[in-house]
Each structure stands twice: as C-alpha cells, then as structure tokens.
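Participant: 3D model of this:
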Amino acid sequence: MSEILSLIQSQGEPSWVQNVPLWERAPWIEMDDHLQIALKNPSPRILNTHLPFQLFPKSFLHSKAKVVYTLRNPRDAMVSRYHFSKGFKVLKDPGTVEEFMERFLRGEMEYGSWFDHVKGWMEMKERANIFFITYEELRQDLQGSVQKICHFLGKELNSQQIDSVVENTSFHKMKDNKMSNFSLTPENLFDHTKAKFMRKGISGDWKNLLTVAQSERFDRVYWENMRGVNMTFPWE
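Facilitator: So this is what the prediction gives:
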C-alpha cells in the first residue's frame, strides 16, 4: 500500500520509488527518528503505521488527514508474520507453527491482537476520511483498487498513469526493487539468509503451513472474536 500511495503521489512516475527507500517515502509514526524524515517530505505526506486505533493519535479525529486501512486474511497475516520473525533479530524466535499460532490467537504480538486491531478501526468505518481495503482485493483487481484509492484521495490520474501504478506495484516489480524489498535493511536488524520481506505475495499460503486441526482451531477462535462485526470479508 505504501508503494501504491507513493506512485499515486508521483502520478505514476516511478523514479521516486526507484531511488528513495520506502521507509523514507512513508516513514513510520511510531518510530522515534521517523518524525524528522516525515518533515523533510513535502505535503501531503505519506505516513505508515501498524498502530491499533486505541493507540493512534486522536488528533486525527479533528484533522483532514486520510487513512487507507489495509487488512488481510488473519491466517495469511499470521503465516507471513511467522516467517518474518525468523529473520527480524529484534523479535524472539517464533518457535513451532503451533506455538506461534497460539500466541497470535491470544494477541501476544507487538501490536496486539489482530481481532482487536481490526475491530478498533472498524468502529471508524463511517468516517469519510477512512478507506478500508483488503490485500485480497488488491490481489484480485489491482487496477480497480488503485482507481478506488485515487477517488478516495481526490487524485485524478489518467489511464496511462494508473497503468504505471499497477505495473510498478506488482509483486515481482517490487521484489526486484531494492528501494522497496527491504534488502537494504542492515544485517544487525534482519538476517536476510533466514527470511525475506518479499516472500511469495500470494493469498492462501496458510494452507501450505497449517494442519487441518490447526485450521479448525483458528476458525473457532476467529468466529468467536468476529461475532457481531457487521462487515463481510473476502476470506469468509
């Protein structure tokens, strides 16, 4: 999503995403040193965060800032996070798939429970300055998704510019772009021999990792937590 927003910002012209690291184009609001990075970028700025709404700056509620909230099938999110943990040295070893899944389902992650995160932001879904989209929608119809995001942001791009956004945000294009694939992350933070930021870029990879019993256990916890949420997701 950061890559999509970067290319929409540059009207499809790819030189910005090809020459500036993603974390400088879309700095993280929860990182101490990223405020100064953000202030160097011209307005309107792109900012990144994993924060649940409960910890998100409440000044947002009185601002004109817009949020594109991207969520993903929690099974795939869990599997992605499992593989990521193997390389990111700040995090403890993920252990077995079973152990990691149970911690994920209990919400014992750095940013808390996936369920609480989604439900917290979902309470804001009626606000005109929040746009919800899933990873699965991006995978299924990237061009249509880019057009919707442009409309939400009030950015008018012609068909050629939208085509460029779509082309340059494909998984393979991003995987080959060292400014976007996080291969520039220092070795003292990430062991690139154990994991890759850009791994597969698919939906449904959880089926290759979870057993039938684990999948059934995940489903039970999922529906217990999502009962009463008035929104249907592509993976349901």
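
Participant: from now on I want contacts and neighbour counts done on CA atoms only, so please keep to that.
Facilitator: OK.

Participant: and the gap between residue 196 and residue 231?
Facilitator: 32 Å (C-alpha to C-alpha, to the nearest Å).

Participant: ok, the two, which is more surrounded?
Facilitator: Between residue 196 and residue 231, residue 196 has the larger neighbour count (other C-alpha atoms under 10 Å), namely 19 against 7.

Participant: report the contact partners of that one.
Facilitator: Residue 196 makes contacts with 84, 87, as judged by C-alpha atoms under 8 Å, 6 or more residues apart in numbering.

Participant: show me where this structure has its strands.
Facilitator: All strands of the chain, identified by DSSP state E, fall at 67-71, 130-134.

Participant: out of those, flag the one nearest residue 96.
Facilitator: strand 67-71 (24.7 Å; C-alpha to C-alpha).

Participant: quick one: the residue of the chain most remote from its centre from residue 72, how far?
Facilitator: Most distant residue from the mean C-alpha position of the chain: residue 213, 27.8 Å away (C-alpha atoms, centre = their mean). From residue 213 over to residue 72 the distance is 22 Å, taken as C-alpha to C-alpha.

Participant: also this sequence, please, to line up against the first:
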Amino acid sequence: MENVKSWKSPRCSLSQVKGVPLLEPTVQNWALVENFRARSDDLLIATYPKAGTTWTQEIVDLILNDGDAEKCRRAPTHKRMPFLELFPVHSLESGVSDLEKMPSPRVIKTHLPIQLVPQSFWDNNCKVIYMARNAKDSVVSYFHFDQMNHIQPDPGPWDQYLHKFMQGQLGWGYWYDHVKGYWREKETKRILYLLYEDMKEVGRERNPRDEVIRVMHFLERSLPDDIIDQIIELTSFSVMKENPMANYSTFPDSLFDRSVSTFMRKGEVGDWQHHFSPEESRLFDEHYEKMMSGTSIPFRTQL
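Facilitator: Okay, the predicted model is just below:
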C-alpha cells in the first residue's frame, strides 16, 4: 500500500472566466462566486497571489480583536477569513459554503481582479483592503509557492514561469491589470490601497506603524499605542512564521510540499535579485514600462 505521507494530490489545471485564468474547480463553480451575496458589514481583503495576503489578514484580525493574540489563534487563517473563490480541491471545503455559515461581520479573502469581484460587494458599499507588492518580488514568491502548492498547476522551469507571468497566463491573470484595477477604483469605492514595501520599510517616510494605523482608521477602530506595538510584533515575519494558526502548517503534506518550500518563505523586498538574470531583468523592465505606462502606483523593488 502506498505510504500516505508520500502521496501528492493531483494539480489543478486552469480555465478562464471572462479572459482571466482561474483554477478549474473555481471556473466550474463560477456561478456560486458571481452570485455570492455580500453583507454590508463584510470586509474584503484582496491581493494578487503572494502579495502579503496572510500578513494583511493577521493585521486586520488583531485590530478587530483589540490585539488579543489568543482570540486570533482560535482557528487557522483560512477558517477565520475564508477564501471566497476556493472550491473543493481534494480535502478542502468551499470558501462560499464556509462564508454562508459565518455570522457577521465577516472578513473575506480573494485574489480576484476587481472586474470579477461579485457585484454584491459594490451594491452593499463594502470596505476593501487591497495589498499590492512589486512585480519582481511577486513573481519570485509566486514561483516558489507554485512549486510547493500541489493545488496549483505545475510551475515548470523559472524562465518559462517568468514568461507566463509577463503574459498573464498564471492563475488570476495579469499582475499589471490586477494592481491597476483596484488603484483606479480606490477613490470611487471604499478601497484602502496598501503597498507591501511601505509595510516592510523601517524608518524614512513610512514604517509598519504608519500602515497599521491606516488600517485601524479604515476599520474605524481606535487602539492604544501599546496594543498597536503588540500588533506590529505579532505580525512580524519571524513571529508569524512560527504561528501555526497563520503559517498554513495545518494544511496536509499532500497539498503543501514543505520539503520544497515553506508557505512563508522569506517575505523580503528585493529577493528577486537572486533569481533574475541581468538579461531577464532588462527584458522584464522593458515589458513593465510598457504595461504600466500612465500609471502612478509608486512601486519599489528595493528599500
């Protein structure tokens, strides 16, 4: 009999919804996502994959629970703040079904580009927190994640993966369209737009405290300085990496191959320099300038 620990789940393929590649189980159940009924007090946390989603979720949960670390360890991240468009893949439950059973107020995770977010979120004037990360670090982190995540399609070699990223052929589509879509709508909808690099920077113009306070104000909360300091410490990369309720260590080995990479790998700004060749960096920069022309989002690839 095959050793259960050595078994790896079959990877999903991608199909498209309105031109955006998504995991096949999501596409098959798209009507449930599109018709999802948001509530007026729902909070949506939106990101392109591997842009600080879990970090943002943990900051939000701690703010909503007044910095109480024990309350935030009540369940793993994906149970506290379900993933809207995740559908039964092997042993996982549907994000929609989990959300329908949750009492209000709900915090909901999504990687959907803004044009695919269910209309009910906008009809109910829901708050959205969007976290964006620079493209070069995003693609590196996504590559490592797809290597260890056996739900996602096989990433293949790095050079091919980089090309697919640039052409919008990875799950959830073009990074460029994703970050620009929420940026364009941030003044007309209740969207707080955060930059990963601002959250990571210490000193100079911004620091993690400034960004946590922005989130707190957006959530219409007020916390004393010592609690804010505690939230910053609890959501540092080193602390979260050891927190089993935030580091996805509760996911089975058949889904996440931790011999390849941990879910929380480095969390650095500028790690792309260890992966891009000089020629890849040059070609990527040329393509980036073309794709981001006319956009004022102040991304930084180094601090």
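
Participant: now the strands of structure 1 in a markdown table, with mean neighbour count and distance to residue 113 of structure 1?
Facilitator: Output for the strands of structure 1, formatted as a markdown table (neighbours: other C-alpha atoms under 10 Å; distance: least, C-alpha to C-alpha, whole Å):
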| stretch | mean neighbour count | distance to residue 113 of structure 1 |
| --- | --- | --- |
| strand 67-71 | 17 | 13 |
| strand 130-134 | 16 | 18 |
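
Participant: export the ones you listed as CSV, with columns for distance to residue 42 of structure 1.
Facilitator: Output for these, formatted as CSV (distance: least, C-alpha to C-alpha, whole Å):
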stretch, distance to residue 42 of structure 1
strand 67-71, 18
strand 130-134, 22
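
Participant: so what does the residue farthest from the centre of structure 1 match up with in structure 2?
Facilitator: Counting by TM-score structural alignment, residue 213 of structure 1 lines up with residue 279 in structure 2.

Participant: likewise residue 54 of structure 1?
Facilitator: With TM-score structural alignment as the criterion, residue 54 of structure 1 matches residue 115.

Participant: who touches its match in this structure?
Facilitator: Taking C-alpha under 8 Å, 6+ apart as the test, what residue 115 of structure 2 contacts is residue 181.

Participant: and the aligned partner of residue 222 of structure 1 in structure 2, how far from residue 240 of structure 2?
Facilitator: Counting by TM-score structural alignment, residue 222 of structure 1 lines up with residue 288 in structure 2. Per C-alpha to C-alpha, residue 288 of structure 2 is found 32 Å from residue 240 of structure 2.

Participant: and the residue mapped onto residue 148 of structure 1 from structure 2, what does it touch?
Facilitator: Aligning on TM-score structural alignment places residue 148 of structure 1 opposite residue 214 in structure 2. By C-alpha under 8 Å, 6+ apart, no residues touch residue 214 of structure 2.

Participant: show me where structure 1 has helices.
Facilitator: Using DSSP state H, the helices assigned to structure 1 run over residues 2-9, 15-19, 22-25, 34-40, 74-87, 97-106, 114-122, 135-140, 142-153, 159-168, 171-175, 212-226.

Participant: ok, the residue nearest the centre of structure 1 - contacts?
Facilitator: Nearest to the mean C-alpha position of structure 1, counting by C-alpha atoms, centre = their mean, stands residue 70 at 5.6 Å. In this structure, residue 70 of structure 1 makes contact with 1, 132-135, judged by C-alpha under 8 Å, 6+ apart.

Participant: tell me the one of those nearest residue 188 of structure 1?
Facilitator: residue 1 (26.3 Å).

Participant: could you find the closest non-adjacent residue to that closest one?
Facilitator: Nearest residue to residue 1 of structure 1, sequence neighbours excluded (C-alpha to C-alpha, 6 or more residues apart in numbering): residue 70, at 7.4 Å.

Participant: what does the one you found correspond to in structure 2?
Facilitator: Looks like residue 70 of structure 1 aligns to residue 131 there (TM-score structural alignment).

Participant: also residue 109 of structure 1?
Facilitator: Residue 109 of structure 1 maps onto residue 170 in structure 2, by TM-score structural alignment.

Participant: I'd say its match and residue 164 touch.
Facilitator: Yes - using C-alpha atoms under 8 Å, residue 170 of structure 2 makes contact with residue 164 at a distance of 6.1 Å.

Participant: so these two - more neighbours on which side?
Facilitator: More neighbours surround residue 170 than the other of residue 170 of structure 2 and residue 164, with 27 against 17 (other C-alpha under 10 Å).

Participant: so who does that one touch?
Facilitator: 21, 164.

Participant: residue 147 of structure 1 now?
Facilitator: Neighbours of residue 147 of structure 1 in contact, by C-alpha under 8 Å, 6+ apart: residue 162.

Participant: if we use 10 Å, what do you get?
Facilitator: 8, 153, 155-159, 162, 166 (C-alpha atoms under 10 Å, 6 or more residues apart in numbering).

Participant: which of those are buried?
Facilitator: 8, 153, 157, 162, 166 (16 or more other C-alpha atoms under 10 Å).

Participant: what's the fourth one aligned with over in structure 2?
Facilitator: The reference is to residue 162 of structure 1. Using TM-score structural alignment, residue 162 of structure 1 sits opposite residue 228 in structure 2.

Participant: quick one on the thing from earlier: ok, the residue farthest from the centre of structure 1 - contacts?
Facilitator: By C-alpha under 10 Å, 6+ apart, the neighbours of residue 213 of structure 1 are residue 219.

Participant: switch the cut-off to 7 Å
Facilitator: Residues near residue 213 of structure 1 by C-alpha atoms under 7 Å, 6 or more residues apart in numbering: none.
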